[in-house]
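S.K.: Return a 3D structure for these sequence lines:
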Amino acid sequence: MSVAEAVLYIVATPIGHLDDISQRAIQVLRDVAWVAAEDTRHSGKLLSHLGISARFLSLHDHNEKQRAASLVEKIKAGDNVALISDAGTPLISDPGYSLVRLCRDAGVRVVPIPGPCALIAALCCAGLPTDKFHFIGFLPAKSGQRQQVLKDIPAGVGTVICYEAARRIIDTLQDVMAVYGADRELVLAKELTKTFEHFEHGTATSIIEWLEADPQRCQGEMVLMIAPPAEKAADDIAPAVQQTLRLLMAELPLKKAAALTAEIHGEKKNALYKLGLSWSGQDE
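M.R.: So this is what the prediction gives:
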């Protein structure tokens, strides 16, 4: 292989069930000169299971900036390198950003080997809106900082997704309730693709009760998903807001009238648009 063809592969690995690794990922891991891993001991077990003998280099939060430069030099010298994390897709709440950025700046080709990702696996099975979502990684460890992060999330971003450590999940659910209220719809996904995989749907209160009913439920990897706020029904929209919408609809297209009414009264544009549709007898 010529120097020009050497690349960095971003290789997704299983988040639980070992059979979820792709044939392409196995071939890449078998063929590369180096495997950069978050935890070489942990990843060594995976590769041993696959019957692969690899040359490992560690790349984690504490050494990434220093290690990235040497990896780029190896690639430029003709060695293919695969980057893997402990589980799932590298860079998604895992190390790798500095390395990929340095590769891009150095003109080194970066090739994705797609596969498992906990946030996508959780979202597609949660029964929450998937047309828009906002991933915030791991929340801060302290309650005040967690609540501030949640408060700072803009409106209209869709389903909010975060990862959380089992030891903090109840505290985090309490903070979610403090910021978004007791009625916000939530889904907690835990132990995805593993033996005790489970999706718990409800509110912060009901999920806390479910967790506290059995201490073993507060174990394992967790993904917390927060539904967007429910849109108001027409009966819940104040008469003054409805009057503004009617007046604007007389002069403007519905979409513009709904947007202006939402801005004036601080309401949700989609709810007003649907209300206007119902008045005009149109189908949504």
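S.K.: going forward, measure contacts between C-alpha atoms and count neighbours the same way
M.R.: Fine.
S.K.: Can you tell me how far Leu150 is from Ala166?
M.R.: Per CA to CA, to the nearest Å, Leu150 is found 19 Å from Ala166.
S.K.: swap in Gly137?
M.R.: Applying CA to CA to Gly137 and Ala166 gives a distance of 14 Å.
S.K.: can I assume Arg67 is in contact with Leu59?
M.R.: Yes - with contact defined as CA atoms under 8 Å, Arg67 and Leu59 form a contacting pair (6.6 Å).
S.K.: Of those two, give the one with the bigger neighbour count.
M.R.: The neighbour count for Arg67 versus Leu59, taken as other CA atoms under 10 Å, is higher for Leu59 (25 against 17).
S.K.: dump the residue contacts of the closest residue in space to that one that isn't next to it in sequence.
M.R.: Using CA to CA, 6 or more residues apart in numbering and skipping the chain neighbours, the partner closest in space to Leu59 is Glu38 (5.0 Å). Neighbour list for Glu38: Ser58, Leu59, His60, Ile84, Ser85, Asp86, Pro95 [criterion: CA atoms under 8 Å, 6 or more residues apart in numbering].
S.K.: can you rerun that using 10 Å?
M.R.: Counting by CA atoms under 10 Å, 6 or more residues apart in numbering, Glu38 touches 56-61, 63-64, 83-87, 90, 94-96.
S.K.: Now intersect those residues with the strands, please.
M.R.: Phe56, Leu57, Ser58, Leu83, Ile84 (DSSP state E).
S.K.: want to put them side by side, so please do this one too:
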Amino acid sequence: MTEPSHSRRYLLNGINRDAPRPEPGLYLVATPIGHLSDMSLRGLDLIAGADVLACEDTRVTGKLLQRFGIKRRMTAYHEHSGEDVARMLVEDIAAGGSLALVSDAGTPLVSDPGYALVRTAIEAGVPVIAVPGASAILTALAVSGLPSDAFFFAGFLPAKEKARADRLQALVRVPGTLIFYEAPHRIAESLVAMGEPFGERPAAVCRELTKMHETVYRGTVHELSKRFGEMDQVKGEIVVCIGPPGEDAPPAEEDVETILIGLLAEMKPTKAAQEAARMTGLNRRDLYSRALDLKGRLP
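M.R.: Now for the predicted structure:
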């Protein structure tokens, strides 16, 4: 399993360091999200010393290896790698080898394909060890200025409008700061969609974290939506943080139905939806559809 071209050495501050060969196991090694100096010493030991280095994109990880003078072969493990690849890698570990898994940036398994490999390793009784380091989620939360005692990572939103709206609505009552990843070409559109359920909540759009052009925009969701809507072009990697619901959070589903039933006893669905929207802050068109459905079921 040991690679012929594997030197087990790396360069740190101009000095060559020998990396020890780790104990058998699957090591989840965090890598920098931007600034390469954020790479940990333990992580470098694992990347240089493990028998196999598995990564999403060999070109991206290759830049990290070059920065620290690490000369070794890489094994591609990405979203298109099948179960056979995961099983083969785990079998090598079970035979006494060590494998370092890295993502393109940050901590493995967060919005990347490492989950299947970890599940296969656990089922095979292979040790799984985390080597912590950079995380865009925690970095964004730290600089956002939003409550950090409770938070929910929601990943990337669906691209289609209806699925995205449904996903956002499902998160309205989560009692913590919401964190999303978003692509630069979709950020303006996503902020508009976020404005429907979260408009007046405080938020932060964090761009290019730890990099030269790091920027954090703060304001309400509506304010940020307007600001990004006026930008010609947005570049870089983006994390969006939205503050938790306050005392004026939208009511629970059962409460919304109760409100609509009460209003329908006195007014038509159109007027009931309009009044319910004013009372709850929810989308009037959605409330109208629900009012029509309830009207048909009421005695």
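S.K.: Met194 of the second structure maps to what in the first structure?
M.R.: Structural alignment (TM-score structural alignment) places Met194 of the second structure against Val176 in the first structure.
S.K.: Which elements pack onto the helix or strand hosting that match?
M.R.: Here Val176 of the first structure sits within helix 169-180, counting by DSSP states H and E. Contacts defined by 3 or more CA pairs under 10 Å, 6 or more residues apart in numbering; DSSP states H and E place helix 169-180 of the first structure against helix 143-152, strand 159-164, strand 186-190, helix 204-212, strand 222-226.
S.K.: let's go with 8 Å and repeat that
M.R.: Counting contacts by 3 or more CA pairs under 8 Å, 6 or more residues apart in numbering; DSSP states H and E, helix 169-180 of the first structure packs against helix 143-152, helix 204-212.
S.K.: and for it, what are the contacting residues?
M.R.: Residues contacting helix 169-180 of the first structure (CA under 8 Å, 6+ apart): Ser143, Arg146, Gln147, Leu150, Lys151, Arg184, Ala204, Thr205, Ile208, Leu211, Cys218.
S.K.: OK, contacts around the equivalent of the second one over in the second structure?
M.R.: Under the alignment (TM-score structural alignment), Arg146 of the first structure pairs with Arg164 of the second structure. The contact partners of Arg164 of the second structure, taken as CA under 8 Å, 6+ apart, are Leu157, Pro158, Ala193.
S.K.: Include distance to Ala95 of the second structure and neighbour count when you put the residues you listed into a markdown table, please.
M.R.: Converted to a markdown table, those look like this (distance: CA to CA, whole Å; neighbours: other CA atoms under 10 Å):
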| residue | distance to Ala95 of the second structure | neighbour count |
| --- | --- | --- |
| Leu157 | 40 | 18 |
| Pro158 | 41 | 14 |
| Ala193 | 50 | 19 |
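S.K.: Can you tell me which of the residues you listed is nearest Gly243 of the second structure?
M.R.: Ala193 (15.8 Å; CA to CA).
S.K.: Enumerate every residue touching the equivalent of Arg104 of the first structure over in the second structure.
M.R.: Aligned counterpart of Arg104 of the first structure in the second structure: Ile122 (TM-score structural alignment). Residues near Ile122 of the second structure by CA under 8 Å, 6+ apart: Val128.
S.K.: What of His60 of the first structure?
M.R.: Ala37, Glu38, Asp39, Pro95, Gly96.
S.K.: so which pair among those residues is furthest apart in space?
M.R.: Asp39 and Gly96 (12.9 Å).
S.K.: And the match of Met194 of the second structure, how close does it get to Gln242 of the first structure?
M.R.: For Val176 of the first structure relative to Gln242 of the first structure (CA to CA), the value is 31 Å.
S.K.: ditto for Asp20 of the first structure
M.R.: 52 Å.
S.K.: In three-state terms, label Ala134 of the second structure for me.
M.R.: coil (DSSP: H, G, I helix; E, B strand; the rest coil).
S.K.: Can you get me a residue count around the aligned partner of it in the first structure?
M.R.: In the first structure, Ala134 of the second structure lines up with Pro116, judged by TM-score structural alignment. By other CA under 10 Å, 21 other residues sit near Pro116 of the first structure.
S.K.: and if you look at Gly43 of the second structure?
M.R.: 21.
S.K.: Just give me the match in the second structure for Ala6 of the first structure.
M.R.: Using TM-score structural alignment, Ala6 of the first structure sits opposite Pro24 in the second structure.
S.K.: and its match, what does it touch?
M.R.: Ile93, Ala94, Gly96, Gly97, Ser98, Leu99, Pro127.
S.K.: Out of the contacts of Glu38 of the first structure, which end up buried?
M.R.: Buried members of these, counted by 16 or more other CA atoms under 10 Å: 56-60, 64, 83-87, 90, 94-96.
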